[in-house]
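# Whatever this is, show me its structure:
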Amino acid sequence: MSTVLAIDAGQTGIKVRVGGQDLVFPGIDTHEELLPQLAAVVRAALDRTGAETSVVTAGVSGLTTREADAAALLARIDDPLVSEVTLAHDSTTSFLGALGDTRGAVVAAGTGVVTLAVGATAVARVDGWGYLMGDAGSGYWIGREALDAVMREFDGRGPATALTGVALERWPDLTQAYIDLQGDHERVRVVASFAEQVARLAAEGDAVSQHITVRAGGELAHSVETALRRVRTDDAEHFSVCAIGGVFRSPQLREAFASHIAASEFDVALVEPRGHGIDGAVALAGLGPRHPLAPAVWSARR
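Now for the predicted structure:
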């Protein structure tokens, strides 16, 4: 029986759901072409599961208009049974997975971060502009702030922090850390990996880690408020807000985020996600043409 092969493609990992099975593959390599990577994942998933599918859907981290060539991906998959491909930015699939048809905003913060708000008639995306130009409050942003704090202490420009000990475990000679990091093909993931240590040390009372954590929560809340302001049609309109992704595992960050949202001008309720990004990728297959998110989806059929 034909089924949907759904992909939730992030920088940390790629999840695939097909034939009742969930598979995990290495994350997107942002230094390589996207479509060949996605096609390889599709073929590998079909080979491993033996599933027959006619529809491939994908929510992709950092998807650009140039990369969103569903017809090109369909051709690269080159499977006689696959007749349809649908692509969307992962902000779209994160929203569908977390809130479904509810009006509101979803902020998805892992290595990167993107916020998407959906109102009665409008959709607003905030951030998701990558580690060089945006992703405020993301795992990378937190890790970058942590390393900045380490080098400030090293120079005498900033206060002492337990983060220095974490950095020394990786780079015993801190004067060479920046050289090693700049030459590391995995540097984005390396930097983002420090976010977990920031969360741990914040919970243990490190003041610098706590400051970074609170600022990250504020940045993420600011993105949500900005997105909601762009889709609101009535001051009394109620919105659901859902916060997903690894950075929200930090209790202090989540508390800072919730505090900012509660103090905002909006009638909002923080809610738990109904599902995950992979569930949103599955939902792409049934997204109607009149849904507010439909213009943000690229499809090809044969």
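# For the rest of this, base every contact and every neighbour count on C-alpha atoms.
Fine.
# If we ignore the residues flanking it in sequence, what's nearest A149?
G158 (6.8 Å; CA to CA, 6 or more residues apart in numbering).
# Check the secondary structure at A6 for me.
strand (DSSP: H, G, I helix; E, B strand; the rest coil).
# show me the residues around it that make contact.
By CA atoms under 8 Å, 6 or more residues apart in numbering, the contact list for A6 reads V16, R17, V18, V56, T57, A58, I278, A281, V282.
# ditto for A294
Applying CA under 8 Å, 6+ apart to A294 gives the contacts L287, G288.
# Just give the number of residues close to E52.
18 (other CA atoms under 10 Å).
# roughly how far apart are it and Q182?
Distance, E52 to Q182, by CA to CA, to the nearest Å: 43 Å.
# thinking again about what came up before, filter the contacts of A6 down to just the ones in strands.
Filtering those for membership in strands, criterion DSSP state E, returns V16, R17, V18, V56, T57, A58.
# With respect to T3, which of these is nearest?
Comparing the ones in strands among the contacts of A6 against T3 with CA to CA picks out V18 as the nearest, at 7.0 Å.
# how deep is the closest residue to that closest one other than its chain neighbours tucked in, by neighbour count?
In this structure, V18 finds its nearest non-sequential neighbour in L5, 4.6 Å apart by CA to CA, 6+ apart. A total of 27 residues lie near L5 under the criterion other CA under 10 Å.
# quick one: the helices in the stretch 201-302 of the chain?
Secondary structure of the stretch 201-302 of the chain (DSSP state H, counting those that start in this stretch): helices at 207-231, 251-262, 277-283.
# Check which helices and strands the last one sits against.
Taking 3 or more CA pairs under 8 Å, 6 or more residues apart in numbering; DSSP states H and E as the contact definition, the neighbouring helices and strands of helix 277-283 are strand 3-9, strand 13-18, strand 53-60, helix 90-99.
# one more to put side by side:
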Amino acid sequence: MRSGASLPLPSRKYRIKTFLLSSARRVGEAGDLKDSSENRILIVDGGGTKTSAFLVRLGPADHVDVVASIRAGPANPVSVGWEVAEQNLRQAFEGLLGRSSPGTSSTLKVNYAVLAIAGTGREEVRSRMGAWFANLAIAERFCLLPDVALLVAGIGDQGVGIALVAGTGSIAWGINSTGQVARTGGWGFFLDDVGGGYWLGRQALQAVVRAADGRGQESSLTPSILKHFGLRQVEELVPLSSRLASKPILVAQLAPIVLQCSSQGDPVALNIVDRASNHLVEMVRCTARKLGWEAGGFPLALGGGLLEHSEELRQKVLKGLEAKNCPPATAALVDPVTAAARLVGHALAKEDWPHWKNVYWKGHPKI
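Alright, predicted model coming up:
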């Protein structure tokens, strides 16, 4: 990829019909799925902030039709606990499949499910989550894997590469042809998560209070952030700080403000975004070194809200990798539906990637 080239986006062959949780029963209108011979797939993208679930049909020529989608709370059992994670996942399943209560029969089951759940990179977490889902008897076959790993499945036919995710937090994850897996980051907002949304938001807040003291440069971040919170003075951030400390998502929601100010040329915001991209570049490089790709040449999948919505940040990351002599062979934004459909396609064609045997947990309700 030449320097400054536009990031190629994967072609999308599906149509999305979105249903809110309150109207999820309308999924019952998709009754034609019950008797359809097409493959019905449940796709779940469960992170530490939210869970997105999709009910799709996999038709001929890799055509994917998203019949319905739904959102629920976070599903990472490591960060929110098992009770909360299972409750949010069950809520998503009930909304999409019409299951009224635990233990009752579903009005609609699926042929295959792909569960991309944060935290399942740990074997003990993956095994427990897999056994729990199998007991629900929703899918004839399913696989369970870390959410970041799913993105690698969407960038090529070989199942190798590195995924970089920058959303509320940040992580890089990769796998090579021998099945060696490496990760960098993903430690959580308190310990690390540099370059993620929370990190950007906190850097912006620090810039605002330092400017108020005269220790830092004035910037457009101050009026923008005060307006966001409905405040008049910087001092009013102090009583708000305890709430911000207990709810990281509120801090991460400042990231779009930082990116907007940066795109408008604000030097303070530009500096924050530059440092964020440098952190993300180092995460990819560190992962690449562990997998034998010191000189680049690997497929790179990008995901997470920051990278999805900020062309500026994407280009800074790609240019940074080139400047460090570690350019990817290809780079693309990958959405979970595209990646999951590809993973299912391989499974249905009995072309499972053998080097992924330790990445995902495969199961059947009758195990």
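# Can you give me the TM-score here?
Here the TM-score for the pair of chains, by TM-score structural alignment, normalised by the length of structure 1, is 0.85; 297 aligned residues with a CA RMSD of 2.8 Å.
# follow-up on the earlier one: in TSV: the helices and strands packed on helix 277-283 of structure 1, plus distance to A72 of structure 1.
As requested, those are exported to TSV (distance: least, CA to CA, whole Å):
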stretch	distance to A72 of structure 1
strand 3-9	16
strand 13-18	20
strand 53-60	13
helix 90-99	19
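# Where does the aligned partner of I70 of structure 2 in structure 1 sit: helix, strand or coil?
Using TM-score structural alignment, the partner of I70 of structure 2 in structure 1 is V24. Of the three states, V24 of structure 1 takes strand under three-state DSSP.
# Assess the claim that V24 of structure 1 and I14 are in contact.
Yes. Contact criterion CA atoms under 8 Å: V24 of structure 1 and I14 qualify, at 5.7 Å.
# Comparing these two, which shows the higher neighbour count?
Between V24 of structure 1 and I14, counted using other CA under 10 Å, the more crowded position is I14 (21 against 15).
# how about the more buried one, what's its match in structure 2?
In structure 2, I14 of structure 1 lands on T51 (TM-score structural alignment).
# what sits against that match?
With contact taken as CA under 8 Å, 6+ apart, T51 of structure 2 is in contact with V44, D45, R71, A72, G73, P74, A75, N88, L89, A92.
# what about it, distance to N39 of structure 2?
Taken as CA to CA, the span from T51 of structure 2 to N39 of structure 2 is 23 Å.
# contacting residues for R301 of structure 1?
So R301 of structure 1 contacts A71, S83, E84, V85 (CA under 8 Å, 6+ apart).
# Leaving out the residues flanking it, which one is nearest to the residue mapped onto L89 of structure 2 from structure 1?
Aligned counterpart of L89 of structure 2 in structure 1: L38 (TM-score structural alignment). Of all residues not flanking L38 of structure 1 in the chain, L73 sits nearest, at 7.7 Å (CA to CA, 6+ apart).
# In which helix or strand does that neighbour reside?
Assignment of secondary structure by DSSP states H and E places L73 of structure 1 within helix 70-77.
# chain center to that helix: distance?
Taking CA atoms, centre = their mean, to the nearest Å, one finds helix 70-77 of structure 1 lying 24 Å from the centre of the chain it belongs to.
# which secondary structure elements does it contact?
Using 3+ CA pairs under 8 Å, 6+ apart as the contact test, the elements touching helix 70-77 of structure 1 are helix 34-49, strand 84-89, strand 297-301.
# Quick check: buried residues in that helix?
A70, A71, L73, L74, R76, I77 (16 or more other CA atoms under 10 Å).
# which one in structure 2 is aligned with the second one?
Using TM-score structural alignment to pair residues, one finds that A71 of structure 1 aligns to A131 in structure 2.
# got the contact list for the aligned residue in structure 1 for V160 of structure 2?
With TM-score structural alignment as the criterion, the equivalent of V160 of structure 2 in structure 1 is R103. By CA under 8 Å, 6+ apart, the residues touching R103 of structure 1 are A117, V118, G119, A120, H238, F239, S240.
# Now for M283 of structure 2, how many residues are close by?
M283 of structure 2, neighbours per other CA under 10 Å, totals 21.
# Show me what it aligns to in structure 1.
Using TM-score structural alignment, M283 of structure 2 pairs with S223 in structure 1.
# close enough to count as contact, its match and V126?
Yes. Counting by CA under 8 Å, V126 is a contact partner of S223 of structure 1 at 6.1 Å.
# Which neighbours do those two have in common?
With CA under 8 Å, 6+ apart, S223 of structure 1 and V126 have common neighbours T115.
# residue with max distance from the center of structure 1?
No residue in structure 1 sits farther from the centre than G156, which is 34.8 Å out by CA atoms, centre = their mean.
# so what corresponds to that residue in structure 2?
The equivalent of G156 of structure 1 in structure 2 is G214 (alignment by TM-score structural alignment).
# from the contacts of R103 of structure 1, which ones fall inside strands?
In strands, judged by DSSP E, the following of the contacts of R103 of structure 1 are found: A117, V118, H238, F239, S240.
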